[in-house]
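Visitor: Here's my sequence, what's the structure:
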Amino acid sequence: MRNTTKITTAVLAVGALTLGLSACGSDSDAKSDADSPLVVAASSVPHAEILGFVKDKLAAKEDLKLEVKEFADYVLPNTATQSGEVGANYFQHKPYLDDFNKKNGTTIVPVATVHLEPLGLYSKKAEKITDLKQGATVALPNDTTNEARALQLLAANGLIKLKAGAGSEATPKDVTENPKKLKFKELEAAQVPRALDDVDAAVINGNYAVQAKLSPKNDSLVLEAAQGNPYGNFLAVKKGNEKDERVAKLAKLLNSPEVKKFIEDEYDGSVIAAF
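Guide: Next comes the predicted model:
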């Protein structure tokens, strides 16, 4: 078992509220002492697993002390990074970060892109998308960028059409054609896999699919194309901490041949190295 520290959402929420978003805090909030551990917030699968591999197998050769804290949602890793509770995070893609920074006044910036988790459409009631019945209910992640991404997946596979220019902020209101009269159930991304038994189909983020023992490669009805995909997940820090020696070491290791091989061996196409 990899040595990671699990933090419950409830406990972290209290910490986040106590510390606040304090963008006005100094860059020294995240310790820059090269001798102290770099604390990285991460989703459990696959991010914390990849970091666990780096910690166990690679960090020593770079004299890097690494601590991994697992978070259960998509908000607290950024607020914890902004406040200095952690020194970096690894869980998100650029469209999500751009939207988060805009809405919350945070100053998180990407450092090194590591992998892609293809978004997929899953169902326990249909074996292919043409089996979806009229009026079928489809669960979608409800955060702005991932909901748009889910709708774009449905559009790319002919289930709906979206208004021209809807882009990365598309919502069900931007659906202009819906021949199957699909109904959409919007849920927090982490909750979507748990709703799979109660809906006709669900668009699930790759990390949550893997965590729910689903194989994007083998179990999805349709899957995002990897080529030209803007949703690569990256190591990120509060602006001003990009040159922290520990961050630079971790970025180098996350883009190493060893990590690429680990991703290929461990996830069998459900997670794809993006470097």
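Visitor: contacts, neighbours, all on C-alpha from now
Guide: Noted.
Visitor: and residue 118, how many neighbours?
Guide: 24 (other Cα atoms under 10 Å).
Visitor: actually residue 176, sorry about that
Guide: Residues within reach of residue 176, counting by other Cα under 10 Å, total 12.
Visitor: do you know how far it is from residue 162?
Guide: Distance of residue 176 to residue 162, computed by Cα to Cα, to the nearest Å: 5 Å.
Visitor: How about residue 231?
Guide: 20 Å.
Visitor: Contact partners for residue 224?
Guide: 118-120, 153 (Cα atoms under 8 Å, 6 or more residues apart in numbering).
Visitor: One more sequence to fold, the one below, so I can look at both together:
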Amino acid sequence: NDYVLPNTALSEGQLDANFFQHIPYLEEMNSKENLGITWTVKVHIEPMGLYSDKISSLDELKDGATIAIPNDATNGSRALKLLADNGLITLKDTEIASVLDITSNEKNLKFKELDAPALPRTLVDVDAAVINTNYAIEGDLNPLEDAIVIESAESPYANVLAVKEENKDSEKTKALNTVLNSEKTKKFIEEKYEGSIFPAF
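Guide: Here you go, the predicted structure:
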């Protein structure tokens, strides 16, 4: 339920590897904290989706509606880009977008930036929320059935295996790379998640 501790624990040597984040998030944290970690292989994509307890389609989103999005820079940007891709807002052409980069907002949408793990619980208080799939599943939401809109398989946000830079070519890391990019793992992802999470290799 935390996006920070797995990376600090890895950087400090408490972990040999972690597997929970996409490349933009890893790169942002690395540049901020100088953690000395890197990624090796892409494993799967957990598409981000827009969920609501109050509406079932974008057409029903009222003027002035409030949408909750993650409050970390990379996932907040990802959420805004999903909304832009579906015509709700337009954004400046920037790699990491924030609400300050919104150039048009015809429905006068309001944005509430919150901790990503808390987003499923906020659905009672907002009109809609953009939620990472892992937290959607934990909140008993089915991405394929409950998401009003969802990222495509072409999403650049594949989850990756992360290790300390000096361990990138170690035998342990190579073994993990092989297992995580194996046909057995691919089959497991496809069967377990039935399309709500998909392989990235």
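Visitor: coming back round to it: shared neighbours of residue 176 and residue 162 of the first structure, which are they?
Guide: With Cα under 8 Å, 6+ apart as the test, residue 176 of the first structure and residue 162 reach no residue in common.
Visitor: Map residue 144 of the first structure onto the second structure.
Guide: Per TM-score structural alignment, the equivalent position to residue 144 of the first structure in the second structure is residue 73.
Visitor: Surely its match is in contact with residue 99?
Guide: No. Using Cα atoms under 8 Å as the test, residue 73 of the second structure is too far from residue 99 to be in contact (10.3 Å).
Visitor: quick one: which helix or strand includes residue 103 of the second structure?
Guide: In this assignment (DSSP states H and E), residue 103 of the second structure forms part of strand 102-104.
Visitor: Check the mean deviation of that strand from the first structure.
Guide: For strand 102-104 of the second structure, the mean deviation from the first structure after alignment is 0.9 Å (mean Cα distance after the TM-score superposition for the first structure).
Visitor: Skip ahead from that strand and say which helix or strand is next.
Guide: By DSSP H and E, the next helix or strand past strand 102-104 of the second structure is strand 110-114.
Visitor: From the contact counts, what lies against that next one?
Guide: Packing partners of strand 110-114 of the second structure (3 or more Cα pairs under 8 Å, 6 or more residues apart in numbering; DSSP states H and E): strand 66-70.
Visitor: what helices or strands is the helix or strand just after the strand it packs on leaning on?
Guide: Counting by DSSP H and E, the next helix or strand C-terminal to strand 66-70 of the second structure is helix 73-85. In terms of contacts (3+ Cα pairs under 8 Å, 6+ apart), helix 73-85 of the second structure is packed against helix 23-33, strand 66-70, strand 90-91.
Visitor: and if we set it to 7 Å?
Guide: If you count contacts as 3 or more Cα pairs under 7 Å, 6 or more residues apart in numbering; DSSP states H and E, helix 73-85 of the second structure packs onto strand 66-70.
Visitor: List the contacts of the strand it packs on.
Guide: Under the contact criterion Cα atoms under 7 Å, 6 or more residues apart in numbering, strand 66-70 of the second structure has outside partners 76, 79, 109-116, 126-130.
Visitor: Now a ChimeraX select for only the buried ones of those residues.
Guide: The following ChimeraX line selects those of the contacts of strand 66-70 of the second structure that are buried, judged by 16 or more other Cα atoms under 10 Å:
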select :76,79,109,110,111,113,114,116,126,127,128,129,130
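Visitor: what's the distance between the aligned residue in the first structure for residue 47 of the second structure and residue 220 of the first structure?
Guide: Alignment note (TM-score structural alignment): residue 47 of the second structure maps to residue 118 of the first structure. Noted for residue 118 of the first structure: a distance of 10 Å to residue 220 of the first structure, by Cα to Cα.
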